[in-house]
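Student: Quick one: sequence and predicted model below, then my questions.
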Amino acid sequence: MDKVALRRINLRTAIDAELRRKGFKNDVTFCEHYDLNPSHISQLINGHGSFGERAARNLENKVGWEIGLLDLESENESLPITKGDGSIFISPIEFKSADTKGRTSNVQIPVYKDVKASCGSGIENFLEDVSEYLEIDPYILKIMGIQTNPKNLRIIYSAEYSMYPTVAPDSPLFVDVSDKDPNALKNGSVYVFTHNHELRMKRVFVSYAGSKTVKLTSDNPDKNRYPDEFITNDQLNEINFVGRLELALVKP
């Protein structure tokens, strides 16, 4: 790839990493933070400005990126981004087939593309057949807010609007399958579970005032369509919990 074209791609990737890591709202706030000209940065990204060796090194130095970062190449044209203090590391994200074993430091999360929460029947053994794996750097999971061990994660999909706006239909769901003990639920968290041969997803609230009661609620404010449900502790133990929702990638 042409060196200048590579720098433009890497600059876009590097800025995106900074937006996620430091919570900048957009490119303009990123530029304001580092005293950069937003118009000039936009021109560099979109191919309307000169992006030579000197300009690349000056930009890396001003932002605090590792010198030479904007010239790095990878097989997938995806930029591994590092700083001298190791505070950023973004590696390529790649889907692998079900029989592929990872050969990098990345982790592989099983993906079940045909499994959707709040969907029909016959899903008792739905976590047996993996569709594919999401190969991802564990650090990306951390900056996405996932705290559990990546080995505990499974990816399924949402089916409808009961948990909207927290979860949109057809959004990938990162589920922690290690957190499924009905006697140790995290109050107020969203859980995926099977009940009466249906895979469901609800926010769970446990009350210990008097006798133990449990409220299963949808995040959708339309309570006529998605009413709250109340069950007893005995009924809670009849539910087969799959795991706790760690993250939902909400589609716009």
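Tutor: Now that the structure is in, tell me what you want to look at. Residues are numbered from 1 along each chain as shown.
Student: all contacts plus neighbour counts: C-alpha atoms, from now on.
Tutor: Fine.
Student: Now the residue nearest to residue 177 when sequence neighbours are not counted: which helix or strand?
Tutor: Leaving aside its sequence neighbours, residue 177 sits nearest to residue 243 (Cα to Cα, 6 or more residues apart in numbering; 4.1 Å). Taking DSSP states H and E as the criterion, residue 243 maps to strand 240-248.
Student: Second structure follows, compare the two:
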Amino acid sequence: MDAKTNIKYLMDKSGMNPTSLATALEKMFPDEVRVPQATIFRIVEGITKDPRTSSLAPIAKFFNVTLSDLRSKDLRGHESSQPVAANDEQISIAAINYYAAKGSCGGGAHNEDAEPKGQLIKELGFFKKYGVKPENLAAIYADGSSMADFIVDGDMVIIDQTKTEPQSGKIFAIQHPDGLRIKQLRREIDGTWVLESRNPDKRTYPDERITPENVGLLKIIGRFVYRQGG
């Protein structure tokens, strides 16, 4: 195992790329040697064969591993290899757990064996903008095209797991008997809830009506906060 492979693994586990890692390093360690995006890119692409200690040390510190381990140990499955905790004065980022689960924007996706896959790094300004707390959030992948005017197949969808009361006009991740779905809810006068598909092709992606007596079959996992390309 080498630094190139370990850094690739740690970035993937944390939902990062060379650009976001470089930004996080600069904010967390402003007094240390700057590690630009181009340097990280050259390391993970194998262009730089023997990275300098000054480049690797901040990366090792960020992921909470030793420099020696980053250079030579197989860090896959290494429990300590998570971005280090930091207070607001040190760094303005926080992490969201993301999962191997897929929320169907279609007919339903089964996720019985879904497990945490890593962490998605966001600046604290993101949480302030949307009025959410990182510990309440989770990210899953969208699967399908029923929400395609807004959420497309492969997008990563962030949900607030504390928002589980249905609201008309809002998008939710819903545990449906047929699997996990991402749908917009609409309540009709008679109490029926409609799981709306935003794709205009209603023949392929029809809305689904849940009558009042069957509402108990649905479990809201969380309300939509944000989407980003997968």
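Tutor: That came in fine, so what should we check first? Not measured: the values here are computed from a predicted model.
Student: Now the TM-score, please.
Tutor: Their TM-score after superposition, calculated using TM-score structural alignment, normalised by the length of the second structure, is reported as 0.59; 158 aligned residues with a Cα RMSD of 3.1 Å.
Student: Now the strand holding residue 243 of the first structure: buried residues?
Tutor: Residues of strand 240-248 of the first structure classed as buried by neighbour count (16 or more other Cα atoms under 10 Å): 240-248.
Student: Superpose on the second structure and give me the mean offset of that strand.
Tutor: Aligned to the second structure and superposed, strand 240-248 of the first structure gives a mean residue distance of 1.0 Å (mean Cα distance after the TM-score superposition for the first structure).
Student: if we can go back for a sec, need the buried residues of strand 240-248 of the first structure in CSV (columns: distance to residue 95 of the first structure).
Tutor: Shown next, in CSV, are the buried residues of strand 240-248 of the first structure (distance: Cα to Cα, whole Å):
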residue, distance to residue 95 of the first structure
240, 29
241, 27
242, 23
243, 23
244, 23
245, 21
246, 20
247, 18
248, 18
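Student: Give the equivalent position in the first structure for residue 174 of the second structure.
Tutor: Residue 174 of the second structure maps onto residue 193 in the first structure, with residues paired by TM-score structural alignment.
Student: Identify the residues contacting its match.
Tutor: With contact taken as Cα atoms under 8 Å, 6 or more residues apart in numbering, residue 193 of the first structure is in contact with 199-201, 239-243.
Student: What is the equivalent residue in the second structure for residue 172 of the first structure?
Tutor: Using TM-score structural alignment as the criterion, residue 172 of the first structure maps onto residue 156 of the second structure.
Student: secondary structure class for the residue lying closest to its match once chain neighbours are set aside?
Tutor: The shortest distance from residue 156 of the second structure to any non-neighbouring residue, by Cα to Cα, 6+ apart, is to residue 141 (4.5 Å). With DSSP: H, G, I helix; E, B strand; the rest coil as the basis, residue 141 of the second structure sits in strand.
Student: can I assume residue 141 of the second structure is in contact with residue 114?
Tutor: No. In this structure, residue 141 of the second structure is not within contact of residue 114 by Cα atoms under 8 Å, at 11.3 Å.
Student: Between those two, which contacts overlap?
Tutor: With contacts defined as Cα under 8 Å, 6+ apart, the residues shared by residue 141 of the second structure and residue 114 are 99-101.
Student: In ChimeraX, select just the buried ones from the residues you listed.
Tutor: To isolate in ChimeraX the members of those that are buried, counting by 16+ other Cα under 10 Å, one can use:
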select :99,101
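Student: ok, residue 104 of the second structure to residue 147 of the second structure distance?
Tutor: Note on residue 104 of the second structure: its distance to residue 147 of the second structure, by Cα to Cα, to the nearest Å, is 9 Å.
Student: Tell me which helix or strand comes right after the one helix or strand residue 173 of the first structure maps to.
Tutor: According to DSSP H and E, residue 173 of the first structure maps onto strand 172-176. Where DSSP H and E defines the elements, the next helix or strand beyond strand 172-176 of the first structure is strand 190-195.
Student: how many other residues sit next to residue 217 of the second structure?
Tutor: Residue 217 of the second structure has 10 neighbours, counted by other Cα atoms under 10 Å.
Student: That one maps to what in the first structure?
Tutor: By TM-score structural alignment, residue 217 of the second structure lines up with residue 238.
Student: just to revisit the earlier point, okay, and which of the shared contacts of residue 141 and residue 114 of the second structure map to strands?
Tutor: Among those, DSSP state E puts 99-101 in strands.
Student: For the match of residue 217 of the second structure, which non-adjacent residue is closest in space?
Tutor: Excluding its sequence neighbours, the residue lying closest to residue 238 of the first structure (Cα to Cα, 6+ apart) is residue 195, at 7.9 Å.
Student: wait, the one you found sits on residue 236?
Tutor: No. Residue 195 of the first structure lies out of contact with residue 236 (Cα under 8 Å); the separation is 10.0 Å.
Student: In the second structure, mark out all the strands, start to finish.
Tutor: Under DSSP E, the second structure gives strands at 93-104, 116-123, 137-143, 156-160, 171-176, 179-187, 193-196, 208-210, 219-228.
Student: Distance from the chain centre to the last one, please.
Tutor: Meaning strand 219-228 of the second structure. When distances are taken as Cα atoms, centre = their mean, to the nearest Å, strand 219-228 of the second structure is centred 11 Å away from the chain's centroid.
Student: tell me the angle of it relative to strand 179-187?
Tutor: Computed by axes from the mean of the first three to the mean of the last three Cα atoms, to 10 degrees, the angle separating strand 219-228 of the second structure from strand 179-187 equals 90 degrees.
Student: So which elements touch strand 219-228 of the second structure?
Tutor: Where contact means 3 or more Cα pairs under 8 Å, 6 or more residues apart in numbering; DSSP states H and E, strand 219-228 of the second structure is packed against strand 156-160, strand 171-176.
Student: neighbours of the residue nearest to residue 156 of the second structure, just the number please.
Tutor: Neighbours around residue 141 of the second structure, by other Cα under 10 Å: 25.
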